[in-house]
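**Student:** no sequence on this one, just coordinates:
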């Protein structure tokens, strides 16, 4: 069973629908006992960093997630804001992040001459930089859907899994032990997102 954590900040229905398409058993929940019983966890997220952290505190989910992810090594997939919350901090807010990965979340500041706008929105090609069960069967050129104004900057290059370009290279996904984060939305990325979520459900 995959627990999709409901802390008021994500595309919960879209993620569950995609998991249903690939035959993965999942539940959307904020119940501490159900999160503790899950074989895998997805931490989604749409919105601001401080609101996300505040909601995790308020619902009492932060210590439950730490118990499962850090103490018990349960695989977790953070999506968009969910990925950013796993870092130490964000330019977007003042609250500390979960701090599970040695990384920070920083704002895009593309040079004016590039004409690039913030947020970064739309389809973008990603490039794998290390092997992972999450990328099993991946095509040479994978494309995913992004919507974000901030991106994760890993302090340890070995944690970087996928890289994309928007004015400069940035981390599109990281993988650190049992902790995986993706900046894009696999639930909106058609066959590419379906393959990635299937790999998380079956191979990770």
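**Tutor:** Done, it's in. Owing to the predicted nature of the structure, the values given are computational and were not obtained by experimental measurement. Numbering: from 1, shown residues only.
**Student:** contacts, neighbours, all on C-alpha from now
**Tutor:** Noted.
**Student:** longest helix in this protein, please.
**Tutor:** Longest helix in the chain by number of residues, with DSSP state H as the criterion: helix 190-202.
**Student:** now that one: buried residues?
**Tutor:** Residues of helix 190-202 classed as buried by neighbour count (16 or more other CA atoms under 10 Å): 192-201.
**Student:** centre of the chain to it, how far?
**Tutor:** Its chain's average C-alpha position is 13 Å from that of helix 190-202, according to CA atoms, centre = their mean, to the nearest Å.
**Student:** give me the residues contacting it.
**Tutor:** Contacts of helix 190-202 from elsewhere in the structure, counted by CA atoms under 8 Å, 6 or more residues apart in numbering, are 2, 18-19, 22, 24, 40, 77, 133-138, 142-144, 185-187.
**Student:** now with 6 Å, please.
**Tutor:** Under the contact criterion CA atoms under 6 Å, 6 or more residues apart in numbering, helix 190-202 has outside partners 134, 186-187.
**Student:** picking up where we left off before, let's have the buried residues of helix 190-202 in JSON lines, adding distance to residue 117.
**Tutor:** Putting the buried residues of helix 190-202 into JSON lines (distance: CA to CA, whole Å) gives the following:
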{"residue": "192", "distance to residue 117": "25"}
{"residue": "193", "distance to residue 117": "25"}
{"residue": "194", "distance to residue 117": "28"}
{"residue": "195", "distance to residue 117": "29"}
{"residue": "196", "distance to residue 117": "28"}
{"residue": "197", "distance to residue 117": "29"}
{"residue": "198", "distance to residue 117": "32"}
{"residue": "199", "distance to residue 117": "32"}
{"residue": "200", "distance to residue 117": "32"}
{"residue": "201", "distance to residue 117": "35"}
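**Student:** pasting the second one now:
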């Protein structure tokens, strides 16, 4: 079995590879289309800007191999920016088209929405999202936070309820279809922190940085 970690010029690749090695799976970091096409499983990680990521995939002619891999029902794991790229469009520094494999958008945390208070010390609702008062929340959302399962997902096998994972992001995904939502996380408002549909899995958090529970997710992916 070969796991290919896609190198498209956006960082954090080696740490993902080392994390897979730690849980007993060999993974190759590559920007070669033929290797990605022949891989049993592919991982699309990334830290950085959405447009730069799309440009990096296009320049290396990797969009076709990614689509082909998914259409063949082979397993896919996206991490952070790799989750965002699956969606139809992103509003990060303009409007940019994504891979449109999952219908929906990538939007920024709204500081006003996160930090609004009302006179009675109660929750308020802005844009359909519940907001907890008296929380001076910062953007980016950085550090440890819990994930809450919204459906049964094989990558969460053996994990406790509401495990802590490590996050670093200013944007989050808003899927058109609610049935793709695997976990949510609260940061003043609930946002989607993991999606799962058929052979596709993707996380907003960084499992490679999330210690034992993050490594368990990578192990579960390797064992599928």
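**Tutor:** Thanks, I have it. Predicted model, so just to flag it, every value in this text is computed and none were measured.
**Student:** and the TM-score between them?
**Tutor:** Overall, the chain-to-chain superposition scores 0.96 on the TM-score scale (TM-score structural alignment, normalised by the length of the first structure); 202 aligned residues with a CA RMSD of 1.0 Å.
**Student:** what range in the second structure matches the longest helix of the first structure?
**Tutor:** On the second structure, the counterpart of helix 190-202 of the first structure by TM-score structural alignment is residues 211-223.
**Student:** any figure for the gap between residue 75 of the second structure and residue 141 of the second structure?
**Tutor:** With the distance defined as CA to CA, to the nearest Å, residue 75 of the second structure ends up 28 Å from residue 141 of the second structure.
**Student:** and of the contacts of helix 190-202 of the first structure, the nearest to residue 151 of the first structure?
**Tutor:** Sorting those by how near they are to residue 151 of the first structure, with CA to CA, puts residue 186 at the top with 16.2 Å.
**Student:** residues touching the closest one, list them.
**Tutor:** If you count contacts by CA under 6 Å, 6+ apart, residue 186 of the first structure has them with residue 193.
**Student:** repeat that with 8 Å
**Tutor:** The neighbourhood of residue 186 of the first structure, defined by CA under 8 Å, 6+ apart, consists of 79, 144-145, 192-194, 196-197.
**Student:** again with residue 172 of the second structure
**Tutor:** Contacts were defined as CA under 8 Å, 6+ apart; by that measure residue 172 of the second structure touches 84, 106-109, 191-193, 204.
**Student:** and residue 164 of the first structure, helix, strand or coil?
**Tutor:** Reducing the assignment to helix, strand or coil with DSSP: H, G, I helix; E, B strand; the rest coil, the entry for residue 164 of the first structure is strand.
**Student:** which one in the second structure is aligned with it?
**Tutor:** Structural alignment (TM-score structural alignment) places residue 164 of the first structure against residue 185 in the second structure.
**Student:** separation between residue 61 of the first structure and residue 33 of the first structure?
**Tutor:** Summarising the geometry, the distance separating residue 61 of the first structure from residue 33 of the first structure, computed by CA to CA, is 10 Å.
**Student:** give me the more crowded residue out of those two.
**Tutor:** In terms of neighbours (other CA atoms under 10 Å), residue 61 is the more surrounded of residue 61 of the first structure and residue 33; the figures are 20 against 10.
**Student:** next, count neighbours for the residue nearest to the more buried one when sequence neighbours are not counted.
**Tutor:** Using CA to CA, 6 or more residues apart in numbering and skipping the chain neighbours, the partner closest in space to residue 61 of the first structure is residue 32 (6.8 Å). Other residues within reach of residue 32 of the first structure by the criterion other CA under 10 Å amount to 16.
**Student:** what helix or strand does residue 61 of the second structure sit in?
**Tutor:** Using DSSP states H and E, residue 61 of the second structure sits in no helix or strand.
**Student:** which stretches of the first structure form helices?
**Tutor:** Taking DSSP H, the helices of the first structure run over residues 12-21, 32-37, 49-58, 61-66, 81-85, 190-202.
**Student:** those: which one's closest to residue 152 of the first structure?
**Tutor:** helix 81-85 (6.4 Å).
**Student:** by how much does the closest one deviate from the second structure on average?
**Tutor:** On the superposed models, the aligned residues of the second structure are on average 0.4 Å from helix 81-85 of the first structure, with distances taken as mean CA distance after the TM-score superposition for the first structure.
**Student:** can you list contacts of that helix?
**Tutor:** Looking at what lies outside helix 81-85 of the first structure - CA under 8 Å, 6+ apart - the contacts are 43-49, 52-53, 77-78, 90, 97-99, 104-105, 151-152, 180-183.
**Student:** many thanks, have a good one.
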